[in-house]
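S.K.: Predicted model, plus sequence, below.
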Amino acid sequence: MKNRTWFITGVSSGFGYEMTKQLLEKGDKVIGTVRDKNKVEGFIKKFPDTFTCELLDVTNVPAIQKLVEGSFEKFGRIDVIVSNAGYGLFGAAEELSDAEVDHIIATNLTGSIQLIRAALPHLRAQGGGRIIQLSTYGGQVAFPGNSMYHATKFGIEGFCESVAQEVAPFNIGITLVEPGGARTEFRYGSAQVANLMPEYEGNPAHGFLKMLDASNGQAPGDPVRMAARIIESAQQEPAPLRMVLGSQALAVTISTLKERVADFETQTALAASTDFPVGE
């Protein structure tokens, strides 16, 4: 198997870091973006020929476009684009500030959309490639106290599902990765919490506080195994549209979708009642 070139955003921690580690150890090239190069100093020193570290804030759309353009020019071909940068924001919708709402949309949704859009012309020109978008089973299932995170992930899932159909004729595959809870910095370090209001104490919206406290038990997902499955997915043909990682996440997703379908099926008469009569 020939070595490939990957472009991955957010490689300083979590899945981005673990994917980069595994890829570099097997000889692939990685263009990895960070906001602080100090966090990947080990990669820079150990893999000077195969790791290219780039500074990028994914809320800066012109910077995304410039870096993607420059990376394709420098490397000639990039086989896999991984849109990984993002973070969690917890708190009831009423507790979130306007700035917090704007920033998570700019990071998790707009940044991901613009990265994919910037890469598409180059992937078409080279005859194909793969895009991997890190989502979450929270792109299918919603919990209280996480409304804006769900908004960004439900949004990027709809975007990718549509774009996947547009670019399939160009041999470009898109995969949405939907991990469950994992023992990464995402949950136990980078997660942001709103300015909580006393009115919501005891409310389901604050249930996340127990989840974020590692003393209540660690998340079941192993980021090493999860990263390995994500890497392996880039070899699957055709590209899987969705890939749920974690048995707990899959069980909850299936249960939620079954409930949703059952609810829709009760609406057959209601839906038909709004059509013009046949022949009119």
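M.R.: Perfect, thanks for sending it.

S.K.: Only C-alpha atoms from now on, for both contacts and neighbour counts.
M.R.: Will do.

S.K.: give the contact list for L241.
M.R.: 161, 164, 174-176 (CA atoms under 8 Å, 6 or more residues apart in numbering).

S.K.: again, 7 Å this time
M.R.: Counting by CA atoms under 7 Å, 6 or more residues apart in numbering, L241 touches 174-176.

S.K.: in this structure, which residue is closest to the centre?
M.R.: What sits nearest the mean C-alpha location of the chain, by CA atoms, centre = their mean, is L134, with 2.2 Å.

S.K.: Quick one: neighbours of Q218, just the number.
M.R.: Residues lying near Q218 (other CA atoms under 10 Å) number 16.

S.K.: One more to weigh against that first structure:
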Amino acid sequence: MSQRVWLITGASAGFGRSLANAALAAGDTVVAAVRRPESVKDLAEAAAGRITVVELDVTDNARIDSAIAEVLDQHDRIDVLVNNAGKGLIGAAEDIPDEELRALMDLHLFGPAAITRAVLPRMRAQGSGAIVQLSSQAGRYSFPGISAYSATKFALEGWSEALSLEVAKFGIHVLIVEPGPFRTSFNEPNVIEFTEPSEPYREGVGAVQTALANANGVQAGDPDRAAAAIITALEAENPPLRLALGNEAADSLAESYDKAKAELAAWDAVARGADYPA
């Protein structure tokens, strides 16, 4: 997998920027797909000739096909697609209006799905490729205040799991990344959005919002180490479908799986009693 071409959405900050830096350090070529090209001007100048900047809002479906065509015209291949662009939306399920939920679904599911569909024909022709879907620990379990965010990440993970089984025969691997808290821009006020909780949810959801706001800049996760972990997973002989990142994600996901297995076992007789008698 030497001299790969990476297409990274949301490459201006966070995991996207760390992955771009790691790919460049490895001698690969990076296509940074960003809404504001000036946000990666420093990367473009530092790695002149090995980074291409493409202006792309992942929710602009009319632009996606032409953007991918531009990349392929210039580089002829895409070896790693990283669907990274995203944001947080925190509020009670009852308080978040449809338009905000739909907009987040566009960003976290429909945009990545459209970009993936646009890239797949070339990857199939190559007989190789990797698709990295930036999900979250909240893509496998949820808690108060993150119903909208979890809904979009659960959807992305379900779509991606089926995709992985469909494209494996073409030499294409899908990697779903499930980070916990990392020291990225995710918790910054201009990135994360808080919907004011109505009175019934003020205490529980409000506490979650306060905790997330206070976590900005002190998260335990190192995005550069996360990038290295993602590359390690991609280059493994048997890469995983899912990769948890950070101690919190590893612990929380393990606890969630244990609870789910215990619940399944507790209701096993009821579940099995729903079939027609043998």
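M.R.: Received, thanks. Small disclaimer: the values here were computed from a predicted structure and weren't measured.

S.K.: quick one: the residue nearest to the centre of structure 1 and A227 of structure 1, what's the gap?
M.R.: Applying CA to CA, to the nearest Å, the value for L134 of structure 1 to A227 of structure 1 is 11 Å.

S.K.: quick one: the longest helix along structure 1 to structure 2 mean distance?
M.R.: Longest among the helix segments of structure 1 by residue count, using DSSP state H, is helix 147-167. In the superposition against structure 2, helix 147-167 of structure 1 averages 0.6 Å from its aligned positions (mean CA distance after the TM-score superposition for structure 1).

S.K.: helices or strands next to that helix in the packing?
M.R.: Judged by 3 or more CA pairs under 7 Å, 6 or more residues apart in numbering; DSSP states H and E, helix 147-167 of structure 1 has no packing partners among the helices and strands.

S.K.: how far does the helix or strand just after that helix sit from the chain's center?
M.R.: Next helix or strand after helix 147-167 of structure 1 toward the C-terminus (DSSP states H and E): strand 172-179. Chain-centre distance of strand 172-179 of structure 1: 9 Å, with CA atoms, centre = their mean, to the nearest Å.

S.K.: where along the stretch 101-250 of structure 1 do the helices fall?
M.R.: With DSSP state H, counting those that start in this stretch as the criterion, the stretch 101-250 of structure 1 has helices at 111-125, 147-167, 185, 208-212, 223-233, 247-265.

S.K.: residues of the longest one that come out buried?
M.R.: Using 16 or more other CA atoms under 10 Å as the test for burial, helix 147-167 of structure 1 gives 147-157, 160, 163-164, 167.

S.K.: need the contact list for the residue nearest to S164 of structure 2 when sequence neighbours are not counted.
M.R.: Excluding its sequence neighbours, the residue lying closest to S164 of structure 2 (CA to CA, 6 or more residues apart in numbering) is V174, at 5.2 Å. Applying CA under 7 Å, 6+ apart to V174 of structure 2 gives the contacts 130-132, 164, 241.

S.K.: coming back round to it: nearest to Q248 of structure 1 among the contacts of L241 of structure 1?
M.R.: L176 (17.7 Å; CA to CA).

S.K.: and that closest one, how many neighbours?
M.R.: Neighbour count for L176 of structure 1, taken as other CA under 10 Å: 25.

S.K.: any idea how far L134 of structure 1 is from it?
M.R.: 6 Å.

S.K.: still on that earlier bit, and the helices of the stretch 101-250 of structure 1 as a markdown table, adding distance to Q140 of structure 1?
M.R.: Formatted as a markdown table, these follow (distance: least, CA to CA, whole Å):
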| stretch | distance to Q140 of structure 1 |
| --- | --- |
| helix 111-125 | 18 |
| helix 147-167 | 7 |
| helix 185 | 22 |
| helix 208-212 | 18 |
| helix 223-233 | 19 |
| helix 247-265 | 7 |
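
S.K.: so which of these gets nearest G76 of structure 1?
M.R.: Minimum separation from G76 of structure 1 across these (CA to CA) falls at helix 111-125, 9.5 Å.

S.K.: Have a look at how far, on average, that closest one is from structure 2.
M.R.: Per aligned residue, helix 111-125 of structure 1 averages 1.1 Å (mean CA distance after the TM-score superposition for structure 1).

S.K.: counting contacts, what elements does that helix pack onto?
M.R.: With 3+ CA pairs under 7 Å, 6+ apart as the test, helix 111-125 of structure 1 has helix 61-75 packed against it.

S.K.: M105 of structure 2 - how many residues pack around it?
M.R.: For M105 of structure 2, the count of nearby residues is 21 (other CA under 10 Å).

S.K.: rewinding a little: save the contacts of L241 of structure 1 as JSON lines, and put in distance to A191 of structure 1 too.
M.R.: What follows is those, written out as JSON lines (distance: CA to CA, whole Å):
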{"residue": "I174", "distance to A191 of structure 1": "27"}
{"residue": "T175", "distance to A191 of structure 1": "24"}
{"residue": "L176", "distance to A191 of structure 1": "21"}
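
S.K.: Surely V82 of structure 1 forms part of a strand?
M.R.: Yes: per DSSP: H, G, I helix; E, B strand; the rest coil, V82 of structure 1 lies within a strand segment.

S.K.: what's the counterpart of it in structure 2?
M.R.: For V82 of structure 1, the aligned position in structure 2 is V82, judged by TM-score structural alignment.

S.K.: follow-up on the earlier one: quick one: which of the helices of the stretch 101-250 of structure 1 is nearest S273 of structure 1?
M.R.: That would be helix 247-265 among those, by CA to CA, at 14.3 Å.

S.K.: what's the average per-residue distance for the closest one once overlaid on structure 2?
M.R.: Mean for helix 247-265 of structure 1 is 0.9 Å (mean CA distance after the TM-score superposition for structure 1).

S.K.: which is the next helix or strand following that helix?
M.R.: Helix 247-265 of structure 1 is succeeded, C-terminally, by helix 268-272 (DSSP H and E).

S.K.: how much does that following helix stray from structure 2?
M.R.: Looks like 1.7 Å for helix 268-272 of structure 1 (mean CA distance after the TM-score superposition for structure 1).
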